[in-house]
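1. with the sequence up front, the predicted model follows.
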Amino acid sequence: MSDLVKREITELAPNGSNYLSWSLDAEIVLDGKNLMHAIKPTNDKIATSAERAQALHFLRHHISSSLKNEYMTERDPIVLWNALHERFEKMETVLLPRVKREWQNLRYQDYKTVEEYNAKLYAIITRMKLCGLKLTESDLIEKTLSTFHPKQTYLSRQYKKEKYKKYIDLSNALQQDQGEDEELMQNHLTRPTGSLSKPEANAVSSSQKNEGKGKESQKAPWKGKNQKFNNFKKKGQWKSKKIPPGGEYGKQDQECYRCGMKGHWSRICRTPKHIVKLYQELNGQLKKRKTEHEAHFVSSRKFEQGESS
């Protein structure tokens, strides 16, 4: 039943390990709902019964089920708030040594990226603030630059010469340099030192260009761009090609309809295009002249009959 209403903050753990952050979040939400005086009354403002009921419901809804059962009889939000504070107020003394140990063991060289290091750094800073301990900007800068890898000592000295006053400025500089290093490494991995660049997909060598001027590609017409042959071959659906009666390249005395030469079929003709074009134009002119002669042709017999008449 407690999950019917969505929680606005993380619930308080049974051992109170997250009491510091939980109490801070609870105060912020209650203050936004104008219910802060229900747990911390003042002389100027006293909570009504309805406001106390709302504050009590909020607190009970955001604590673990075991704690809710322990404080089942509490009807006043002030009593419940103070009871939780008295029970877990010593978490500061328990948490502070742990946070200090994490701060001492924090090193910049243990993280691959600046983002990962900053996430851990700010988490430690937040818990220190909850325990009443505040770190200065110089502490953050010194901690970062003094924990560089020994191989990067030169870089650490370069950053120290900049004399940053705020850690955010140092963090931005580290992120910028990290981006440039990643770009250089990516370019190196793409084409290592001494290797040639990859040829373009449409690039043609000079020898291929010269060969293309004299004759077309020597590939068979069923190879190359037509991928159906390969697909059928893989599936086992390709059947053997029927060879014409005259052989694969045709009869020796049969002319090609494309270029007029003998010894091959028109569908496998490899004659250059400019020669084929000249042949087609010449052949067309010959056919045109032939039709003109036939239209005006008169036999000698018909001519004699015309004179006698």
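-> In hand now; what should we look at?

2. could you use CA atoms for every contact and neighbour count after this?
-> Noted.

3. just give me the neighbour total for residue 142.
-> By other C-alpha atoms under 10 Å, the residues close to residue 142 number 12.

4. if I look at it, how far off is residue 159?
-> The gap separating residue 142 from residue 159 is 11 Å, by C-alpha to C-alpha, to the nearest Å.

5. again with residue 166
-> The value you get for residue 166 to residue 159, if C-alpha to C-alpha is used, is 13 Å.

6. please apply the same query to residue 148.
-> Plainly put, residue 148 is 11 Å away from residue 159 if you go by C-alpha to C-alpha.

7. also residue 11?
-> According to C-alpha to C-alpha, residue 11 stands 43 Å off from residue 159.

8. give me the next element, helix or strand, following the host helix or strand of residue 212.
-> Under the criterion of DSSP states H and E, residue 212 resides in helix 206-214. Next along the chain after helix 206-214, taking DSSP H and E as the criterion, comes helix 228-235.

9. show me what that following helix is packed up against.
-> Contact analysis of helix 228-235 by 3 or more C-alpha pairs under 8 Å, 6 or more residues apart in numbering; DSSP states H and E lists no helix or strand as a packing neighbour.

10. in the following helix or strand past it, what counts as buried?
-> Sequence-wise, the next helix or strand downstream of helix 228-235 (DSSP H and E) is helix 273-295. For helix 273-295, the neighbour count (16 or more other C-alpha atoms under 10 Å) marks 276, 279, 280 as buried.

11. could you tell me which residues make contact with the second one?
-> This means residue 279. Going by C-alpha atoms under 8 Å, 6 or more residues apart in numbering, residue 279 touches 259, 260.

12. need the contact partners of stretch 143-163.
-> Residues outside stretch 143-163 that contact it (C-alpha under 8 Å, 6+ apart): 107, 108, 109, 170.

13. what's the spacing between the first one and residue 120?
-> Okay, so that is residue 107. From residue 107 to residue 120 the distance is 10 Å (C-alpha to C-alpha).

14. more neighbours: which of those two?
-> Neighbour totals were compared for residue 107 and residue 120, and residue 107 leads with 18 against 14 (other C-alpha under 10 Å).

15. the structure to be compared is supplied as follows:
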Amino acid sequence: MANLIKLQYVALRLDGENYSEWALDTVLHLQSMNLGETLNEGNNTSQQDKSKTTIFLRHHIHEGLRAEYVDIMDPLELWRNLKERFDHHKSITLPMAQYEWTHLRLQDFKSVSEYNSNMFRIVSRMRLCGEKITEENMLEKTFSTFHPSNMLLQQQYRERNFKKYSELISCLLVAEQSNELLLRNHQTRPTGTAPFPEVNATTSSSYRGRRRGPGRNKFRSRGGHNRKSFHLQRTRDEAKQDKGRMIQSKPQNHDSKCYRCGSKGHWSRTCRTPRHLVDLYQASIKNADQKIETNCVENPDPVDLANFDLSEFLQD
């Protein structure tokens, strides 16, 4: 059956691994209830107080241990048996705690709070086993395990002459939070860039109250122009520019003749040749289609023009 009374602290485990912590919690709780004398040798406490202490001890141990010591009614006897059985765990816990203390380094932890938690866990276990750890030991352990990249920072903290370990940890925690905030601000946007300016649209009440005709302000922009008409005008201008570019880019056939005047370099629709020249050209085309008879005359006695004198060509 489950315990009906809620445990006030962690019960003693069956293997007794947490005996040191359990013994300390037990003594403190019994003293708070004025039952601490029941665990002292040769006490003269009443039977009622002894029964209360026995019930309290049995309630805060493992069910297996409770079954093993079910016949013990005296709280002092039960306390001695548990101590003889599990007190040797101090000899096991202390070397392990000393090993962890030796290899404890601030540079091995991602955050100061994580390092601080492990520091107190190790120190408390060593103190429970009778090992004395002072504030100077904790300060020196922290200073000597800074990362080499923070050597200058470590020297600055040493010069402040902290007397308590908690003061040093407080400064380290504040510096860690400041560095984290600085890193977040740096990662917000690339270095050298500025945020976009905020644009707030404002409308004058007097402007809203005026009416300049139905539908006139419907498409007006901030510059006072009609957006629709501006868009149409822009579309027409772009169409004209595209048409002009197409005409310019279209290759001109300079080898072809104008069928109107016969000249090259232009088309008939752009021909500016005078009308009488056009008529002559057209007539020449028609005459070219008719066959022309050609008679060849051969002189059997060629005349030597080189031996003629100029006077022979002149008449009296």
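-> Perfect, thanks for sending it. Just so we're clear, the structure is a prediction, and the values are computed from it rather than from any experiment.

16. quick one: TM-score?
-> Overlay of the two chains. TM-score (TM-score structural alignment, normalised by the length of the first structure): 0.64; 218 aligned residues with a C-alpha RMSD of 2.7 Å.

17. what secondary structure does the aligned partner of residue 175 of the second structure in the first structure sit in?
-> Under the alignment (TM-score structural alignment), residue 175 of the second structure maps onto residue 177 of the first structure. At residue 177 of the first structure the chain is in helix, as set by DSSP: H, G, I helix; E, B strand; the rest coil.

18. with the one 10 residues further on instead?
-> Residue 187 of the first structure falls in the helix class when you classify it by three-state DSSP.

19. next, count neighbours for the aligned partner of it in the second structure.
-> When the second structure is aligned by TM-score structural alignment, the residue opposite residue 187 of the first structure is residue 185. For residue 185 of the second structure, the count of nearby residues is 11 (other C-alpha under 10 Å).

20. also the one 5 residues further on?
-> Burial of residue 190 of the second structure is recorded as 9 neighbouring residues (other C-alpha under 10 Å).

21. and it, how far from residue 196 of the second structure?
-> 13 Å.

22. try residue 58 of the second structure
-> As judged by C-alpha to C-alpha, residue 58 of the second structure and residue 196 of the second structure stand 70 Å apart.

23. who has more neighbours, the two?
-> Under the criterion of other C-alpha under 10 Å, the comparison of residue 58 of the second structure against residue 196 puts residue 58 first, with 19 against 6.

24. and that one, what's its match in the first structure?
-> Checking TM-score structural alignment: residue 58 of the second structure goes with residue 60.

25. on that earlier part again, which one of residue 11 and residue 159 of the first structure has more residues nearby?
-> Comparing residue 11 of the first structure with residue 159 by neighbour count (other C-alpha under 10 Å), the higher total belongs to residue 11, at 19 against 15.

26. map the more buried one across to the second structure for me.
-> Counting by TM-score structural alignment, residue 11 of the first structure corresponds to residue 11 in the second structure.

27. check contacts around its match.
-> Neighbour list for residue 11 of the second structure: 22, 59, 60, 61, 62 [criterion: C-alpha under 8 Å, 6+ apart].

28. and the fourth one, how many neighbours?
-> By that I understand residue 61 of the second structure. Around residue 61 of the second structure there are 19 residues (other C-alpha under 10 Å).

29. ok, the first one next?
-> Residue crowding around residue 22 of the second structure was assessed by other C-alpha under 10 Å; the count is 18.

30. report the secondary structure state of whichever residue in the first structure pairs up with it.
-> The equivalent of residue 22 of the second structure in the first structure is residue 22 (alignment by TM-score structural alignment). Counting by three-state DSSP, the backbone at residue 22 of the first structure sits in helix.

31. cool, residue 110 of the second structure as well?
-> Here residue 110 of the second structure is recorded as coil under three-state DSSP.

32. ok, it to residue 59 of the second structure distance?
-> For residue 110 of the second structure, the distance to residue 59 of the second structure equals 40 Å [C-alpha to C-alpha].

33. comparing these two, which residue is more hemmed in?
-> Set residue 110 of the second structure next to residue 59 and count neighbours by other C-alpha under 10 Å: residue 59 wins out with 18 against 9.

34. can you tell me which residues contact the more buried one?
-> Neighbouring residues of residue 59 of the second structure by C-alpha under 8 Å, 6+ apart: 3, 7, 11.

35. what helix or strand is the first one on?
-> Pointing back at residue 3 of the second structure there. With DSSP H and E as criterion, residue 3 of the second structure is part of no helix or strand.

36. got the contact list for it?
-> By C-alpha under 8 Å, 6+ apart, residue 3 of the second structure lies in contact with residue 59.

37. find the nearest non-adjacent residue to residue 22 of the first structure, please.
-> Excluding its sequence neighbours, the residue lying closest to residue 22 of the first structure (C-alpha to C-alpha, 6 or more residues apart in numbering) is residue 12, at 6.3 Å.

38. measure the one you found to residue 228 of the first structure for me?
-> Distance of residue 12 of the first structure to residue 228 of the first structure, computed by C-alpha to C-alpha: 67 Å.

39. the more surrounded of the two?
-> A side-by-side neighbour count of residue 12 of the first structure and residue 228, using other C-alpha under 10 Å, places residue 12 first with 23 against 12.

40. I figured the more buried one hits residue 66, correct?
-> No: in this structure, residue 12 of the first structure is not within contact of residue 66 by C-alpha atoms under 8 Å, at 10.2 Å.

41. rewinding a little: which helix or strand contains the match of residue 58 of the second structure?
-> Applying DSSP H and E as the criterion places residue 60 of the first structure in helix 49-61.

42. give the equivalent position in the second structure for residue 77 of the first structure.
-> Alignment note: residue 77 of the first structure maps to residue 75 in the second structure; criterion TM-score structural alignment.

43. just residue 235 of the first structure next, same as before
-> If you follow residue 235 of the first structure across to the second structure using TM-score structural alignment, you land on a gap.

44. next one: residue 235 of the first structure from residue 228 of the first structure, what distance?
-> As for residue 235 of the first structure, its distance to residue 228 of the first structure is 11 Å (criterion: C-alpha to C-alpha).

45. tell me how far residue 101 of the second structure lies from residue 168 of the second structure.
-> In this view, residue 101 of the second structure and residue 168 of the second structure are 18 Å apart by C-alpha to C-alpha.
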